[in-house]
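Colleague: coordinates only, no sequence provided:
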């Protein structure tokens, strides 16, 4: 094999893949985490090693010195463990037993022909290894998430008002959501929360907008920009934040967007066109303000209009609400009323009955706060499980402005504990979400 080592020019000119999720040298689950006990990545073909943060250097070394290419490196959950495994296997058997051999310049002079080796998951052993590493990382992430959910030693100040919070992380996240209209998602969907907040705080300290990443000259200008542009949020498609959401760890190499779209495709491609055994179960919608239920969409809307003076259809037309905005509005109203708070003026009362009396007397039933308050990602999550009213919302108008919709999706199969944080669950079975 070729001698180890490479020049600075080689490092500068050879860029194989960008440094991106899922590998992250700083995370507890990442390369060199506690389970690994190492601080370097080893070359599988020679004694060479590089720091964990220099993954690109190692890949260049494999390509230039050993003619070895590892396919889809960015999808490998733990690259150091992966390389360590293959280092042992390549000491036992020749590389051609595992890799596809690619011959370059095959029709040119023999002296200019080169052979490259491709290691990929077409090989069952490689595929099994990648899946095992993915499963191991998922288990570590879920364990970390559970630890953070139960941690009561969390202590941190708010990024916007410097108020100190101690106890559970949800206190701070809910405060930023409620008081500053800033959301990074429900606490139960987040992992490595401390690192997440550190990253956001460093951007603010560098006078950088959290949404558009634009730098500003001073804090006042930055604050005005984020307020006027409604940039007190993070961009959903910013992959820098992917590692802080548990859903991104569920399947190898798939983001939450891909997981969601794949679920939809599976439903569409099922091939079962026989609907003869379909039995329709009526959806029972519950009034926003009282316990009145109805299986008819029009009946529940008529009830809310005549009894409470609330016109959802009117609001939809006047505010040109899309289907998703209606979902967020309904979930917001449900949450405010459950917390005995008037959504029109934010005044809190001792009971829901007192809130309704106040709203009827002051005319706040049809008085909504600014859209920046309720048009937030956390309100994609229903306040009540099986909320039938969400199922009968009109979706006749598509989202015509083409905006990116920052949906932080949930997956009940892997995040089964999420339902335990819902309002309805706490009502039915007492037990001890955000901006």
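Modeller: Perfect, thanks for sending it. Predicted, not measured: the structure shown is a model, and the values here were computed from it. Residues are numbered from 1 along each chain as shown.
Colleague: going forward, measure contacts between C-alpha atoms and count neighbours the same way
Modeller: Noted.
Colleague: go through stretch 242-260 and flag the buried ones.
Modeller: 242-250, 252-256, 259 (16 or more other Cα atoms under 10 Å).
Colleague: neighbours of residue 205, how many?
Modeller: Using other Cα atoms under 10 Å, residue 205 has 12 other residues around it.
Colleague: any idea how far residue 212 is from it?
Modeller: 15 Å (Cα to Cα, to the nearest Å).
Colleague: then residue 252?
Modeller: From residue 252 over to residue 212 the distance is 29 Å, taken as Cα to Cα.
Colleague: what's the neighbour count on residue 64?
Modeller: Each residue near residue 64 was counted by other Cα under 10 Å, and the total is 19.
Colleague: tell me which helix or strand it sits in.
Modeller: Following DSSP states H and E, one finds residue 64 within helix 55-66.
Colleague: and the helix ranked longest in the chain, what does it pack against?
Modeller: Ordering each helix of the chain by length in residues (DSSP state H) puts helix 124-150 first. With contacts taken as 3 or more Cα pairs under 8 Å, 6 or more residues apart in numbering; DSSP states H and E, helix 124-150 sits against helix 79-92.
Colleague: and the helix or strand immediately after the helix it packs on in the chain, what's buried?
Modeller: Sequence-wise, the next helix or strand downstream of helix 79-92 (DSSP H and E) is strand 100-104. Using 16+ other Cα under 10 Å as the test for burial, strand 100-104 gives 100-101.
Colleague: same for strand 100-104, what does it pack against?
Modeller: strand 114-119.
Colleague: from residue 83, how far off is the closest residue to residue 226 other than its chain neighbours?
Modeller: Leaving aside its chain neighbours, residue 226 sits nearest to residue 232 (5.5 Å; criterion: Cα to Cα, 6 or more residues apart in numbering). Distance, residue 232 to residue 83, using Cα to Cα: 41 Å.
Colleague: against that first model, consider the following:
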């Protein structure tokens, strides 16, 4: 296959402001992101046939090739295919396609004739693609700003009956903090109502948002999403790409391309750690307490408690009341669970697992997150001391019986390093200031 470019004279039209001869359509005509407008139908560049490019893009490109021996290079990188086709249709009425296209010779066809290829090698085509990309981004940003200023928004949470009015970000923040459902920063979203419609339809169809499996009823679906921690969307499903502004920033690049480039420049060391290196997951944020079983954190004790109840069936306050635990016994229980998790050991059956993910899946499937061993197993002196530094969950523990055991002394019988007798008041101060 050989390609021959036209001479410089062939592109005399490029030497003048190439986009002045024609007026591009109105911005909303150029880019209808929601793809609900009848304007999505586009005529062939070279004849009177009309195609629905949303549904039959491949048929459109096949028609160009077979009927007109015409190919568009890197068609997936065109920001607004309809606007692109409309522009070139008008240009081809003014001049023959060979004035703009590379002529590619091939022997693969029966008659041996070649075909014309339109690409951004042509400066006019490159300028058009860049303009369409800018217009697209402008439209996205304008739409996003309108959504931020829209005070008529009213929507119920996807997971409970609480309603939110006005600011959309309040709803997404609520779903993150109260239900552990995270779709990323609300400020990075656009077309949020349609986005929520899709998520709600999937849930109503009993489909998991992450693995996209279908379940027999809502109870089973809820349990699956909770136990598997599937309260997130499938980032590999391209249906969600158009709801994230990051996917519109650079021509031909989506969030994956941009993330890979960032990782090359600034590698994320946390992502390269093995799954069983749990020491890295405690967030170094003042006041943030981390869940006993996953990476969720919150400075609000009630929200963290609700998270552990809903996602992990673990209610420390209920356990405290049932077992009549003192403050210090709560401390030891938390530190015991933290230690077992760090070692990859299930608190319910003592089985050891190789990673956090496998351990947590096991504990959810077997309902071992709230199956505590006998109190004598964890009510031990060594568990007075935090498994992790700055474990703010210890600061959120209820201390209703402060002073009841204040005169007790503790002997660390099985740890030679801790063989000094310490008062519980001293231990408590160490815990809260460590």
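Modeller: Happy to help now that I have it. Just so we're clear, the structure is a prediction, and the values are computed from it rather than from any experiment.
Colleague: TM-score for these two?
Modeller: TM-score for the superposed pair, counting by TM-score structural alignment, normalised by the length of the second structure: 0.56. Supporting figures: 282 aligned residues with a Cα RMSD of 3.8 Å.
Colleague: as a check, name the ranges of all strands in the first structure.
Modeller: 40-42, 49-51, 68-70, 100-104, 114-119, 154-157, 164-167, 285-286, 293-294 (DSSP state E).
Colleague: residue 313 of the first structure: which of the ones you listed is closest?
Modeller: Proximity to residue 313 of the first structure, assessed across the strands of the first structure by Cα to Cα, is greatest for strand 285-286 (15.4 Å).
Colleague: about what we covered before: tell me how many other residues crowd the residue nearest to residue 226 of the first structure.
Modeller: As a measure of burial, residue 232 of the first structure has 22 neighbours, counting by other Cα under 10 Å.
Colleague: that one touches residue 211, doesn't it?
Modeller: Yes - because the distance of 7.0 Å satisfies Cα atoms under 8 Å, residue 232 of the first structure is recorded as touching residue 211.
Colleague: which neighbours do those two share?
Modeller: Counting by Cα atoms under 8 Å, 6 or more residues apart in numbering, no residue touches both residue 232 of the first structure and residue 211.
Colleague: how many residues are close by the residue lying closest to residue 423 of the second structure once chain neighbours are set aside?
Modeller: Nearest non-adjacent residue to residue 423 of the second structure, counting by Cα to Cα, 6+ apart: residue 409, 4.6 Å away. Here the count is done by other Cα under 10 Å, and residue 409 of the second structure has 15 residues near it.
Colleague: residue 409 of the second structure touches residue 426, doesn't it?
Modeller: No - if you go by Cα under 8 Å, residue 409 of the second structure and residue 426 don't touch, sitting 9.8 Å apart.
Colleague: touching, residue 117 of the first structure and residue 71? I think so.
Modeller: No - the pair residue 117 of the first structure and residue 71 does not pass the contact test of Cα under 8 Å, sitting 10.3 Å apart.
Colleague: out of the two, which sits in the busier spot?
Modeller: Per other Cα under 10 Å, whichever of residue 117 of the first structure and residue 71 has more neighbours is residue 117, with 20 against 13.
Colleague: show me what contacts the more buried one?
Modeller: Applying Cα under 8 Å, 6+ apart, the residues near residue 117 of the first structure are 67-69, 95-96, 99-102.
Colleague: and for residue 338 of the first structure?
Modeller: Applying Cα under 8 Å, 6+ apart, one finds that residue 338 of the first structure lies in contact with residue 352.
Colleague: what do you get for the one 4 residues further on?
Modeller: Shown in contact with residue 342 of the first structure (Cα under 8 Å, 6+ apart): 336, 348, 355, 358-359, 364.
Colleague: returning to that earlier point: can you list the helices and strands that the helix holding residue 64 of the first structure packs against?
Modeller: helix 8-13, strand 49-51, strand 68-70.
Colleague: mean shift between the last one and the second structure?
Modeller: Okay, so that is strand 68-70 of the first structure. On superposition with the second structure, the mean distance recorded for strand 68-70 of the first structure (mean Cα distance after the TM-score superposition for the first structure) is 1.2 Å.
Colleague: and for the second one?
Modeller: Compared with the second structure after the fit, strand 49-51 of the first structure shows a mean deviation of 2.0 Å (mean Cα distance after the TM-score superposition for the first structure).
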